[in-house]
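[1] A predicted structure for the sequence below; I have some questions about it.
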Amino acid sequence: MPDWPIQKLKSLPPLSLYVHFPWCLKKCPYCDFNSHEIRAEENRVPEEEYVAALIRDLESALQDVWGRRLSSIFLGGGTPSLFSAQAMDQVLTAVRTLLPLEHFAEVTLEANPGTFEAQKFADFRQAGINRLSIGIQSFNPLHLQALGRVHDDQEAHRAVDIALKYFDNINLDLMYALPGQNLEQAQADIETACSHGVTHISAYHLTLEPNTLFYRFPPKLPDDEQAAAMQEMIEQTATSYQYRNYETSAFAQAGKESRHNMNYWLFGDYLGIGAGAHSKISFSDKIVRQMRYKHPKEYLAKAQTGDSLIQTQQELTVADRSFEFMMNALRLSGGFDASLFQERTGLPLVVVQQQLDEAEQRGLLVHDHLRIKPTVLGRRFLNDLLQIFLPEKAPSNNALKLQP
């Protein structure tokens, strides 16, 4: 790729906040996120110490985002719902004190069915959380067992019932192409999710990620043809229930798209605090990525001694900017405004003109001077489409936990 000059950004993109809570009741065998099982001898999360560390983390990050408004907050993990509503209230109060929020900002809490208590979730709502994302994964007890989940199908249904009592904006997180799963079972899962009438559903293809138990000891999974049939069935079923497939794995009722994830897809900025959290922050003359110290003990130790919580920081190159923009924005079914590329990257669209032309010739996307969007074929073979934009040397740090 030629060494194109980077122009200063005329305006900064929207800013989101991601807060990472790294503990779980049990580490799932497919999970490669920064999550850590609560030790039996401890039998608790270090709530007070961790909340103090998060607030210190946010205070130290203010110099990079001073005066910018937050469009969304995502409390993710791990299992954030292991923490008390009082802890979440402390964190959100600190956020509101230090940074202005947009009116009606989306505030999402990630929760797992094994941690649901009615009063606790009423208190979460009172603390200012206005959206829940529930890690159901499946409503089938055998598949939940195969995935190593701590909840069963009855707890999954109960969690949704409790959530619907206190929240009117709810995402259900599902997975498909599970060990031993057939098309009819995958259909039962998506139909059950849709029938609950929640505002948003995420449906992810189970993949075997390095550094997971499933990667070391692979279970027997549906083949590619079966998985593709499941994906197509999920899209058709969700559409029949009036959900719009606005992003590769996301389905929403009208106007209920995840604002937090939309900011990711459109190359917006996000500040990540907490153990192992990633940030992408734009300045007029540069875009930087940061990662906090990953292990909770090291993160807490750094916070208590007053040391910097940032383990790595790098400035995005021309190749990083163009690829990462396309890698995210081409996940959107409706594509993106062509002018947004230069607005968010500081680069003219001609930087990727050759790749755009190749992708269009292969029938993977359509583009003009107004809009760029993947075709049906491009959405089905998204990895092939993104491969076209991959630079000779891929970005060294584009890790991002996609939030449901």
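    Ah, there it is.
[2] only C-alpha atoms for contact and neighbour calcs from this point on.
    Fine.
[3] now do the helices in the stretch 51-200 of the chain.
    Defined through DSSP state H, counting those that start in this stretch, the helices belonging to the stretch 51-200 of the chain, from first to last, are 85-98, 118-126, 141-146, 153-166, 183-195.
[4] in a markdown table, list the ones you listed along with mean neighbour count.
    Shown next, in a markdown table, are the helices of the stretch 51-200 of the chain (neighbours: other C-alpha atoms under 10 Å):
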| stretch | mean neighbour count |
| --- | --- |
| helix 85-98 | 17 |
| helix 118-126 | 18 |
| helix 141-146 | 16 |
| helix 153-166 | 18 |
| helix 183-195 | 18 |
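[5] can you redo these as TSV with distance to Thr375?
    What follows is the helices of the stretch 51-200 of the chain, written out as TSV (distance: least, C-alpha to C-alpha, whole Å):
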stretch	distance to Thr375
helix 85-98	40
helix 118-126	40
helix 141-146	33
helix 153-166	35
helix 183-195	24
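[6] quick one: closest of those to Glu343.
    Proximity to Glu343, assessed across the helices of the stretch 51-200 of the chain by C-alpha to C-alpha, is greatest for helix 85-98 (27.3 Å).
[7] what does that closest one contact?
    Applying C-alpha atoms under 8 Å, 6 or more residues apart in numbering, the set of residues contacting helix 85-98 from outside is 47-48, 51, 54-55, 58-59, 62, 120-121, 123-124, 127-128.
[8] alongside the first one, take a look at this:
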Amino acid sequence: MTAPALTPPPLSLYVHVPWCVRKCPYCDFNSHERRGELPFAQYVDALLADLDHDLPLVWGRTVHTVFFGGGTPSLMPPEQIERFLQGAASRLRFAPGCEITLEANPGTAEHGRFEGYRAAGVNRLSFGIQSFDDGCLQRLGRIHDSREAEAAVKLAQDAGFDNLNLDLMYALPGQTLAMAEHDLERAFALQPAHVSHYQLTLEPNTVFAARPPEHLPDDDAGWDMQERCQTMLAQAGYAQYEVSAYAQPGRRCAHNLNYWRYGDYLGIGAGAHGKLTLGHEQAILRRWKHKHPGKYLQTAGTAEAIGGDDRIEPARRPFEFMLNALRLVDGFTLTQFTRSTGLPAESIASALADAVRRGWLECDGDAVRPTELGRRFTNDVIERFLDEPEPEVPEP
């Protein structure tokens, strides 16, 4: 018997923009507060050099989505976004209708800027609103208020953007159930195509982790907010398709779906992470770039810009796959698992059977999906796939 072949999945491009106006106390992303004028022209040169260096890993493959994340990508002038996209499109094959998302902070919205992004090729915006309550925004350290948030969304809509995501958090310091409901009501009034709705967590190495804010809702209050808000989202026509993602029909985020389906993504920029399936080597590679913008600018396009490479051995692939796929309401198929990991379905049979027995997963032929109970205990379900013995992969 031969080993199943690793089949390269769809490819995305992630571009990290590491600067922001002010670091939020809950943020654990690679973001650095702006100090003076930012070197965006030099940074685009570095991004294209970085891309050139990694191109041999993806020769001949089509890019289906592009995502500018941060930091605050909306600090970057539209002409530099356009220059990068033109350079990238001359090096890579972009799929027709390629989804191109840019994260935007309402506090950096300016008249005319969204028209520029649209002209540059951006066709989806993701706004980091977090809340429409000014008190909550102040306690979160955000630089915008609720008025600016609404104005930014309307500016984008006036510029022709109809594919918009609003990021909202709940269980915020001092927040009540009624306040969480009101946040969603304000969001619905703006008619976004997509809503990301997730609980505030105190991540390690953040200001909030070191000095937790006062008046955080307890677990029961947070659960009440989650259940009530999920009901409101469904009633407003936003179908949940992932743990924290809700979309109107046909408006799921293709870029994030590719992550959750264990797709491939090329990561460029300071601190960017990528995951690539190397078909000719039958290997899965994770690569990340140096986090500090200064060092990245000096070394981009050379091996020195690479912060590390990690080959994902077969024993780790089931857990990695489930870490993503089990966030999806629709789950995955065993055929997809085999193609994405190069492992037979038998390699996860024991953990799968245990999760089904506990009522966490359900199987229907080739399809595997989390139950409502399983979605409540996603981390416990995923951890089951850490316990598997190293899979036996037959020699070809």
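    That came through fine. Worth saying up front: this structure is predicted, and the values here are computed from it rather than measured.
[9] which one of the contacts of helix 85-98 of the first structure is nearest to Leu316 of the first structure?
    Using C-alpha to C-alpha, Leu62 comes nearest to Leu316 of the first structure of the contacts of helix 85-98 of the first structure, at 20.6 Å.
[10] residue in the second structure matching the closest one?
    Taking TM-score structural alignment, the alignment pairs Leu62 of the first structure with Leu55 from the second structure.
[11] list the contacts of the counterpart of Arg93 of the second structure in the first structure.
    For Arg93 of the second structure, the equivalent position in the first structure is taken to be Pro100, counting by TM-score structural alignment. Counting by C-alpha under 8 Å, 6+ apart, Pro100 of the first structure touches Gly67, Arg68, Arg69, Leu70.
[12] just the buried ones from those residues?
    Arg68, Arg69, Leu70 (16 or more other C-alpha atoms under 10 Å).
[13] would you turn those into JSON lines with distance to Ala275 of the first structure?
    Shown next, in JSON lines, are these (distance: C-alpha to C-alpha, whole Å):
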{"residue": "Arg68", "distance to Ala275 of the first structure": "23"}
{"residue": "Arg69", "distance to Ala275 of the first structure": "23"}
{"residue": "Leu70", "distance to Ala275 of the first structure": "21"}
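[14] restricted to strands, list those residues.
    Cross-referencing those against strands under DSSP state E gives Leu70.
[15] of all the buried ones among the contacts of Pro100 of the first structure, which comes closest to Arg216 of the first structure?
    Ranking these by separation from Arg216 of the first structure, with C-alpha to C-alpha as the measure, puts Leu70 on top at 40.1 Å.
[16] just list the residues touching that closest one, thanks.
    Contact analysis of Leu70 of the first structure by C-alpha under 8 Å, 6+ apart lists Pro14, Leu15, Ser16, Leu17, Leu99, Pro100, Leu101, Glu102, Ala105.
[17] grab the nearest non-local neighbour of it.
    Leu101 (4.7 Å; C-alpha to C-alpha, 6 or more residues apart in numbering).
[18] count the neighbours of that neighbour for me.
    The criterion is other C-alpha atoms under 10 Å. On that basis, Leu101 of the first structure has 19 neighbouring residues.
[19] from memory it sits against Arg69, does it?
    Yes - under the criterion of C-alpha atoms under 8 Å, Leu101 of the first structure is in contact with Arg69, at a separation of 5.2 Å.
[20] under the alignment, what does Ala221 of the second structure map to in the first structure?
    Counting by TM-score structural alignment, Ala221 of the second structure lines up with Gln226 in the first structure.
[21] same check on Pro18 of the second structure?
    Aligned against the first structure by TM-score structural alignment, Pro18 of the second structure finds its counterpart in Pro22.
[22] now swap in Asp158 of the second structure and tell me
    Taking TM-score structural alignment for the superposition, Asp158 of the second structure sits opposite Lys165 in the first structure.
[23] out of the contacts of Pro100 of the first structure, flag the one nearest to Arg380 of the first structure.
    Comparing these against Arg380 of the first structure with C-alpha to C-alpha picks out Leu70 as the nearest, at 33.3 Å.
[24] how close does the corresponding residue of the second structure for Gly148 of the first structure sit to Ala180 of the second structure?
    Superposed on the second structure with TM-score structural alignment, Gly148 of the first structure falls opposite Gly141. For Gly141 of the second structure, the distance to Ala180 of the second structure equals 18 Å [C-alpha to C-alpha, to the nearest Å].
[25] tell me the SS of the closest residue to the match of Gly148 of the first structure other than its chain neighbours?
    Residue nearest to Gly141 of the second structure in three dimensions, not counting chain neighbours: Cys24, with 5.3 Å by C-alpha to C-alpha, 6+ apart. Taking DSSP: H, G, I helix; E, B strand; the rest coil as the rule, one finds Cys24 of the second structure in the coil state.
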